[in-house]
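**Q** here's my sequence, what's the structure:
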Amino acid sequence: MPAADLAWLLAAFALVSLMFPGLAMFYGGMLGTKNILNMLMMVMSSLAVTSVLYVLYGYSMVSGNSWGGLGIIGDPLEFFGLQTFVTDLETGGAEGLYWAAFFILFAAITIAIVASGAAGRMKFGAWIAFSALWLTLVYFPLAHQVFTFSDPESGYVGGWLRNVIELHDFAGGTAVHMNAGVAALALAMVLGKRKSAAHRPHNLPMVVLGAGILWFGWYGFNGGSAAGANFLAQYVVLTSLLAGSAGIIGFCLVERIRNGKATTLGMASGAIAGLVGITPSADAVDPIGALLVGLAAGAVVCLALTWKTKLGIDDTLDAFAVHGVGGVVGVICVVLFADSAAPAGITGILFGGNLDIVWRELVAITVTCTYSFVMTYAIAWGLNKTIGLRVTEEDEYAGLDVTLHAETAYVSERA
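**A** Predicted coordinates:
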């Protein structure tokens, strides 16, 4: 790998690593003071669990040659322990090691987003067990189907959504965002509503700082997916900036029209919605298209938050609306706004493109959301019937920071 490419990719890796404390702060600030540390623990533990599983079999399940040539899941033993890369540095193993590390972060941030559906009421041990099962049975198969390309010359078979359906998803609108959002919804449905819930975020400056760190990390998330220090990396960093900015405008406009006031929480949520929306389409739209993607994602996500409230489902930190619905909007925007002059070379139907693209993206949306919801619900239901998912009512009222971790985020006594 050329030195310039490696330097940018290592920088992108560092940027994405910051998304974990960023998400922890974003989520933690939206909760009450009694559960913030528990949320930080849930988010940061996602990286620990994912790293172990990815080394053992996760990388193989995602990037390995497809089992039976079906494009559903990679051979879980092909790269067991990543030993192939360690012993084969002369023929590309070093580059393989980098991508293994980079995609650990992709998988870990996905399960961390799912914590939205469990905030303030789930046993920490149950969360660890759920994370391990969910990564194995939900994320790894979907990531294989979406991210892994086939190589006909070597006989290597990749994922069917990418290679048979020919889905266009630049950096994970399906396997990451839609998947996480729908999973958070399913987990919240199994857990039920919180009995003791703060009615508003306890620290909005923390939420905004967390959103800013996430935005910062997103340049690595999308820019690193360009696989080098190249024009594509520059392009997707620009479209990410534009979509995140437009997402703020779209979300706050809907808030202003509906409630008469735009809010700080809405600004932060709108930025994340715009970034979610641009993730699958960052290389497919032009700068004006990126603004339209952000506006659409911000506005639709704001409306989706209202629908979620009416349904009475306690997806506490709104992962379904922001990531699930935002991811769907982003994939649909590929269909609508893709410009053939952009690096992906796709033409959306609003620019005279072939309608053939419509069914491909719709199949990907349907498969991702259906598989994620059914499997997540089954995993959560099974764990609830065996080890139990929820803390006791007394622990919930007391707060999970004290009852599960013997800590408090804030000390009221004067020094």
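
**Q** C-alpha only now, for contacts and for neighbours.
**A** OK.

**Q** surely Phe13 touches Asn222?
**A** No: when contacts are counted by CA atoms under 8 Å, Phe13 is not listed as touching Asn222 (10.8 Å).

**Q** here is a second sequence; please produce its structure as well for comparison:
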Amino acid sequence: MKIEKRWVISFALITLIAITSLFWTGSNDLKDQFLSEDNINTSDVAWLLTSSSFVLLMTPGLSFFYGGMVGKKNVISTMLQSFISLGVVSLLWVIVGFSLSFGSPIGFEIGGTTYGLIGNPLDFLFFNNVSSLPHNALASTIPFVLFALFQMKFAVITPAIITGSFAERVRFISYLLFICLFIVFIYAPLCHMVWHPNGLLGSFFGVKDFAGGTVVHMSAGFAALAGVLVLGKRKNSEHIPTNIPFVLLGTGMLWFGWFGFNAGSALASNGTAAMAFATTTIASASAMVTWIFFDRINGRKVSAMNACIGAVVGLVVITPAAGFVSIPKSIFFGFAAAIVSNLMVNWKKLKAFDDTLDVFACHGVGGIMGMILTAIFAEGENASLLHGGWSVFGHHMLALILVSAFTFFGALLLYKVTNLFIPLRVSDEAERIGLDLSQHDEKL
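**A** Predicted structure coming up:
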């Protein structure tokens, strides 16, 4: 059996990483950033352990959600593209991803303060300095390792979301290379800029993103749109969803896991977590109901799949605001996002791009809607248009433009780079017989 050179190189790289992990010892210069074990709050630890488990479940849930929507000959490949992220991104996060996201800020100084564009890759390389002690700035009541693992689950699901856009036509090993590049060059810098205490967007621009509307959903949505443009249309863009019960199961798993995603982002077992828990489920309920009624008044039948899509759009739109708005406002968030995303899903000009599972229309547009609505309604002093004035809102809109451009053009470049090393698209014959057989030699 002929073994492709690219697989040999990949295995050699994994071997090198595994051996390096045995001998790597980093510096201990960051000791002054950590508190003692006396600062650990056991109820916070219990909630974050639970939340981390919830968020991990979302990626298998996404695989069912996507897998049920594609044609029969591409179910396994589509599900695996989500599932493999649990392995690839988890390792990459431990090696360098977490350090790039939450290491000491590297950027530029304004008024004596350094605003970071990315974290120092050496601070937490191979999880060096990531221990059971709490971090005084990032997570002061839970072990730092728990914070790092909680954040890892966010990194895992982000590239998995992208896969729905180019399902049924992407080469598997090319996808693996792309998600590694995406985490290092797009997700990690964006995560640092929004969520690090000295990040450019969060600290300087004042961007509010409670649980990832910008970091996760906008980045995935625009990367999905870029991927569609680079890979082009499928040879046969018409297919019948294989398994609607899979879609229902995946939606249930996503909805369940999203409680950890949003409520866990309070990083504590407190009232903010409880409010985020409530706004999450109410926004999703509102979006689901709005979606099916909006379908009906536009002459489309109520379908299980569209009800599921509506529910997920509601989860997406409330994510950046989950801990910042009241329950009544979450109803409006779900309502507004469902209508806008529904219009985008059914917009003929967008359909012409062949975004297989409407990732941009749901996650990209949902993330944009979430950021805009958060900039209008977020509660707290100087938090939004209604609680701070036009300056706060203007900063959010400027950040929205910057994030959109950075993620779209950055992803476009990474697809091009990936394609230089390994062709992104499968052959016409491989696409015809389906990726399950052509890429994995498996079938339903």
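
**Q** Phe13 and Asn222 of structure 1: which is more packed in?
**A** Neighbour count, other CA atoms under 10 Å: between Phe13 of structure 1 and Asn222, Asn222 has more, with 29 against 22.

**Q** tell me the contacts of the more buried one?
**A** Phe170, Ala171, Ala233, Val236, Val237, Ser240, Thr279, Ala282 (CA atoms under 8 Å, 6 or more residues apart in numbering).

**Q** before we move on, what SS does the aligned residue in structure 2 for it have?
**A** Structural alignment (TM-score structural alignment) places Asn222 of structure 1 against Asn262 in structure 2. Following DSSP: H, G, I helix; E, B strand; the rest coil, Asn262 of structure 2 is assigned to helix.

**Q** any idea how far Gly388 of structure 2 is from Asn262 of structure 2?
**A** For Asn262 of structure 2, the distance to Gly388 of structure 2 (CA to CA, to the nearest Å) stands at 24 Å.

**Q** how about Gly97 of structure 2?
**A** On the measure of CA to CA, Gly97 of structure 2 and Gly388 of structure 2 end up 34 Å apart.

**Q** higher neighbour count, these two?
**A** Just comparing Gly97 of structure 2 and Gly388: by other CA under 10 Å the higher neighbour count belongs to Gly97, 29 against 17.

**Q** next one: the more buried one from Tyr187 of structure 2, what distance?
**A** Distance from Gly97 of structure 2 to Tyr187 of structure 2, by CA to CA: 9 Å.

**Q** between the two, which contacts overlap?
**A** With CA under 8 Å, 6+ apart, Gly97 of structure 2 and Tyr187 have no common neighbours.

**Q** hang on, Phe108 of structure 2 is in a strand, isn't it?
**A** Yes: per three-state DSSP, Phe108 of structure 2 lies within a strand segment.

**Q** neighbours of Leu70 of structure 1, how many?
**A** Using other CA under 10 Å, Leu70 of structure 1 has 14 neighbouring residues.

**Q** ah, wrong one, I meant Ala227 of structure 1
**A** 16.

**Q** not counting sequence-adjacent ones, nearest residue to it?
**A** Leu9 (7.0 Å; CA to CA, 6 or more residues apart in numbering).

**Q** and the one you found, what is it in contact with?
**A** Counted by CA under 8 Å, 6+ apart, Leu9 of structure 1 has contacts Gly224, Ala227, Gly228, Ala229.

**Q** the first one is in contact with Ala12, isn't it?
**A** Right, the one you point to is Gly224 of structure 1. Yes: Gly224 of structure 1 is in contact with Ala12 according to CA under 8 Å; the separation is 5.2 Å.

**Q** have a look at these two and say which one is more surrounded.
**A** Set Gly224 of structure 1 next to Ala12 and count neighbours by other CA under 10 Å: Gly224 wins out with 26 against 23.

**Q** against structure 1, where does the longest helix out of those in structure 2 fall?
**A** Criterion DSSP state H: the longest helix present in structure 2 is helix 390-421. Mapped onto structure 1 using TM-score structural alignment, helix 390-421 of structure 2 covers residues 355-386.
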